[in-house]
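Student: this is a predicted model, with the sequence first.
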Amino acid sequence: MSESDREARRLAWVYLSRVVEGPCAALSALIESVGVVEAARAVRECALPEVLRGPTELRRGIDRAEKDVAHIERLGGRVVTPDDAEWPAWRMLGLGQLDPAQDADAAVPLVLWVRGRRSLLEATERSIAVVGARCSTGYGNHATGEIAGELAARGWTVVSGAAFGIDGMAHRAALGVGGVTIAVLACGPDRPYPVQHDHLLAEIAEAGLVVTEYPPGTSVRKHYFLARNRLIAALADGVVVVEAGIRSGARNTVKWCRRLGRPAMAVPGPITSAASVGCHRMIREGEAFIVTRADDILDEAGPLRLSLPGAVPANPEDNLSGDEALVFAALPGAGARLPRALAADTGLPMAVLRATLSGLEIAGLVGCDGSGWYRTVSPSTSTAAIVADHDRHR
């Protein structure tokens, strides 16, 4: 691809990002079908299916892509598109597989506007989201500082939303130990929100990353926060909630986390505290695992731990058990399979299947590409037997 072609694609991504300002599953489907440059042309000329005319009508005549790119560069940032090497493709894979009919915001972001020098791909290789109440208590702040600080000290990136309360404390704890943290905004990259966190966001951009899917100049709107929450969940290996009221927005982030098949966790609080009612409810109703320290979190969200004493054996998959063994055995010896087919064969819920595939990928046993999931090691007889035994008892 020539340099001019690459620039045309980048400007097309940026233009479309401005047109829809947020997730748009129908536009993502059009881009996948005809390509981003042709999709941008279709939007400009309104040569669109009916489902896209409404979402693009208001701003399709606003084409300031070059100015937007220049603006973010003046801020010391950049726009990251799916064409770029630092695009966190495997993190976004789950968003592309969700059903937009069930979740209106279930779409991969068109671009990500990023402030900070670090690679987005590298910064999200090992990351945990820590979110919670804006009106946090002393207990919640202490618990967040202990947990987020320990995770960051161990080399994990702490992802949060830069809000007052637990979010801000999580970012500060990571910065305090010299760790990496990512703030995901529900507004443009040039609009610090809340404004009182202007200095904090500058610190985050210096040591970590400030990320948003909204183009420069975009103001905060209520529903942008709900869409933003899916990115917090997508950029992390799991979500931890520290303090949440009965109607906390953190529960929305947990919803996205569970949709993506990643572990959701909650820190319990005093039974008399209204600030922890949401956490207790999520734990009681099975929406989140109970955790009280960093070790608990890494047990749930960390790399799959294969019991491999000494050297790696010839068949590392022999150390698998339960869902991991079942899913690995269901993958073909050659070729790949899509998640829905695997779910049908194994009988596992889609959320459990995706979490299991992610764990197997981290362990180096499987991989994925455009055709689906595939094995990176050969199957052993004992693993293959697991599926046969499963089929006999279905």
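Tutor: Received, thanks.
Student: drop to CA atoms for contacts and neighbour counts, all remaining ones
Tutor: Will do.
Student: so who does the residue nearest the centre of the chain touch?
Tutor: Central residue of the chain (C-alpha atoms, centre = their mean): A234, 0.9 Å from the mean position. Listed by C-alpha atoms under 8 Å, 6 or more residues apart in numbering, the contact partners of A234 are 91-92, 94-95, 256-257, 260.
Student: redo that, cut-off 7 Å
Tutor: With contact set as C-alpha atoms under 7 Å, 6 or more residues apart in numbering, A234 has these partners: 91-92.
Student: try this one next to it:
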Amino acid sequence: MSGVATDDAHARACLSAVADAGDPLMGALIDEYGAAEIWASLRAGAELPAVEAAGGQRPATPPARQERWRARAPGIDADALLSASAEMGGRLVVPGDPEWPGRLDRLGDRRPYALWLRGVQDLRNACLRSVAMVGSRAASGYGLHVAADLACGLAERSWSVVSGGAYGIDGAAHRGALAGGAPTVAILACGLDIDYPRGHEALFADIAARGTLVSEHPLGAGPTRHGFLVRNRIIAALTPGTVVVEAGLRSGALNTARHALDLCSALMAVPGPVTSALSAGCHRLLREWQAACVTDAADIAEQLGPIGEELRPGRGTALARDGLDEESQRVLDAVPDRTGAGTATIALAAGLDLDAAMGRLGLLAAGGFIERCPAGWRTRPDSGTEGR
């Protein structure tokens, strides 16, 4: 990136280290004045401008909030943040980047200022056909089995799974998706250099190798209760639907479910034993929140709309190759089998402009034909396109 885009990205990287994640006031300031201007004001110790509030009022930013941000600003350097992230294989994605998932824009003022990513999968493409799967950390054997089975079944239908990387249902969902051969996305409540929970160190390494780890926080940021709560909105916003597998009445998974309802996404719940307190939250969702009752991967795919009707059982692609339009087939033909190629190279070979090629690559990735790799894009080994 260069020019204004670089200034914006650098400012957003710094603001992610200064302001609490999901602060609607900071989100409103960025939307109205731009990240670069807000960051410059904080570094200069200047008073921040007023922003539009409900009712058309323009109240000043609370002094205590400004003072907290200004106190943190002197110790933050964008180049240091970005260099440290790059050294561990990470990258920064901001609104307007090709990898930025458009669904996050539904969050309005609570949209992330930026996202720190680590992993081989393009986040936007991984989430085009995705399901959020959440539930209790202290899950029962029943819940763990169901979560893994659902995630694996969805993966075999070329759906990716988004969850929070926690013990219990989250971990089972991630492992099930990987076992089914699909990418999985973990939204963490801390910096990507911190394995939390520590027992998931190997799982996070596996997700980075085959999926994507995501955080709103720069390296070094530890987990907090606030961080766990606000990251739930991202889990819900990245996907067209959320499944609660097993949850008690006070489970944080219900917070994710509420975000899904607020975003008008599909809300689903898995029933459990009526004697189990760990399923009481799911039963409340079914009884009072009009959640759809789902018991297998086919139920979930059906709830997520007509796209589910296109899926074929088993591994491989979600669509037949002969069902692709001419431009998509040209792009697919331009993607190498093993070495990988960049978007510009593929666009040139396919005879398309860069924007058109990026759109086709996203559709091909969602359909299971191709995957992201260190060199750019390559065909998926199980897609049936190798040696074409």
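Tutor: Now that the structure is in, tell me what you want to look at. Bear in mind that the values here come from a model prediction, so they are computed numbers and not experimental data.
Student: circling back to that earlier point, tell me the spacing between the aligned partner of the residue nearest to the centre of structure 1 in structure 2 and A114 of structure 2.
Tutor: Counting by TM-score structural alignment, A234 of structure 1 lines up with A237 in structure 2. Separation of A237 of structure 2 from A114 of structure 2 (C-alpha to C-alpha, to the nearest Å) stands at 15 Å.
Student: and W377 of structure 2, by the same measure?
Tutor: Distance from W377 of structure 2 to A114 of structure 2, by C-alpha to C-alpha: 24 Å.
Student: again, but for A202 of structure 2
Tutor: Separation of A202 of structure 2 from A114 of structure 2 (C-alpha to C-alpha): 26 Å.
Student: of the two, give the one with the bigger neighbour count.
Tutor: Using other C-alpha atoms under 10 Å, the more surrounded residue of A202 of structure 2 and A114 is A114, with 24 against 11.
Student: which residue packs closest to the more buried one, ignoring adjacent ones?
Tutor: V94 (4.7 Å; C-alpha to C-alpha, 6 or more residues apart in numbering).
Student: next one: D190 of structure 1
Tutor: Of all residues not flanking D190 of structure 1 in the chain, P216 sits nearest, at 5.7 Å (C-alpha to C-alpha, 6+ apart).
Student: which ones are touching the one you found?
Tutor: Residues near P216 of structure 1 by C-alpha under 7 Å, 6+ apart: 68, 188-190.
Student: tell me which of those residues you also see in structure 2.
Tutor: Retained in structure 2: 188-190, out of these (criterion both residues aligned by TM-score structural alignment, their matches' C-alpha atoms under 7 Å).
Student: neighbour-wise, which of those leads?
Tutor: Ranked by neighbour count (other C-alpha under 10 Å), the kept ones among the contacts of P216 of structure 1 have P189 at the top, with 28 neighbours.
Student: ok, now which ones touch the equivalent of that residue over in structure 2?
Tutor: Per TM-score structural alignment, the equivalent position to P189 of structure 1 in structure 2 is L192. Applying C-alpha under 7 Å, 6+ apart to L192 of structure 2 gives the contacts 215, 219.
Student: against structure 2, where does the longest strand anywhere in structure 1 fall?
Tutor: Determined from DSSP state E, the single longest strand within structure 1 is strand 127-132. Using TM-score structural alignment, strand 127-132 of structure 1 lines up with residues 130-135 of structure 2.
Student: pull the distance from that stretch to the chain's centre.
Tutor: 11 Å (C-alpha atoms, centre = their mean, to the nearest Å).
Student: list the contacts of that stretch.
Tutor: Taking contacts as C-alpha under 7 Å, 6+ apart, the residues outside stretch 130-135 of structure 2 that touch it are 159-163, 169-170, 173, 235-236, 239-247, 253.
Student: could you redo the last one with a cut-off of 8 Å?
Tutor: Contacts for stretch 130-135 of structure 2 (C-alpha under 8 Å, 6+ apart): 147, 159-164, 168-170, 173, 235-236, 238-247, 251-253, 256.
Student: so of the residues you listed, which ones are in strands?
Tutor: Of the positions in the contacts of stretch 130-135 of structure 2, 160-163, 241-244 sit in strands, assigned by DSSP E.
Student: just name the closest of these to R68 of structure 2, please.
Tutor: S163 (31.2 Å; C-alpha to C-alpha).
Student: and the gap between the aligned residue in structure 1 for that closest one and T346 of structure 1?
Tutor: Aligned by TM-score structural alignment, S163 of structure 2 pairs with S160 of structure 1. Relative to T346 of structure 1, S160 of structure 1 is positioned 34 Å away (C-alpha to C-alpha).
Student: more crowded one of these two?
Tutor: Between S160 of structure 1 and T346, counted using other C-alpha under 10 Å, the more crowded position is S160 (30 against 18).
Student: OK, contacts around that one?
Tutor: Counted by C-alpha under 8 Å, 6+ apart, S160 of structure 1 has contacts 129-131, 167-168, 170-171, 181-184, 232.
Student: do the same with S328 of structure 2
Tutor: Contacts of S328 of structure 2 by C-alpha under 8 Å, 6+ apart are 360-361, 364.
Student: before we move on, back to that, and the contacts of P216 of structure 1, which is closest to L121 of structure 1?
Tutor: Of all the contacts of P216 of structure 1, P189 has the smallest distance to L121 of structure 1: 18.4 Å, by C-alpha to C-alpha.
Student: and the closest one, that one's in a helix?
Tutor: No - counting by DSSP: H, G, I helix; E, B strand; the rest coil, P189 of structure 1 is not part of a helix but coil.
Student: just the helices in the stretch 101-250 of structure 2 please.
Tutor: 123-128, 141-156, 169-179, 201-210, 225-237 (DSSP state H, counting those that start in this stretch).
Student: the first one vs structure 1 - mean distance after superposition?
Tutor: Compared with structure 1 after fitting, helix 123-128 of structure 2 has a mean deviation of 0.8 Å; criterion: mean C-alpha distance after the TM-score superposition for structure 1.
Student: related to what we said a few turns ago, what's the angle from the longest strand of structure 1 to helix 138-153?
Tutor: Counting by axes from the mean of the first three to the mean of the last three C-alpha atoms, to 10 degrees, strand 127-132 of structure 1 lies at 170 degrees to helix 138-153.
Student: how about P215 of structure 1, what's its partner in structure 2?
Tutor: When structure 2 is aligned by TM-score structural alignment, P215 of structure 1 is paired with P218.
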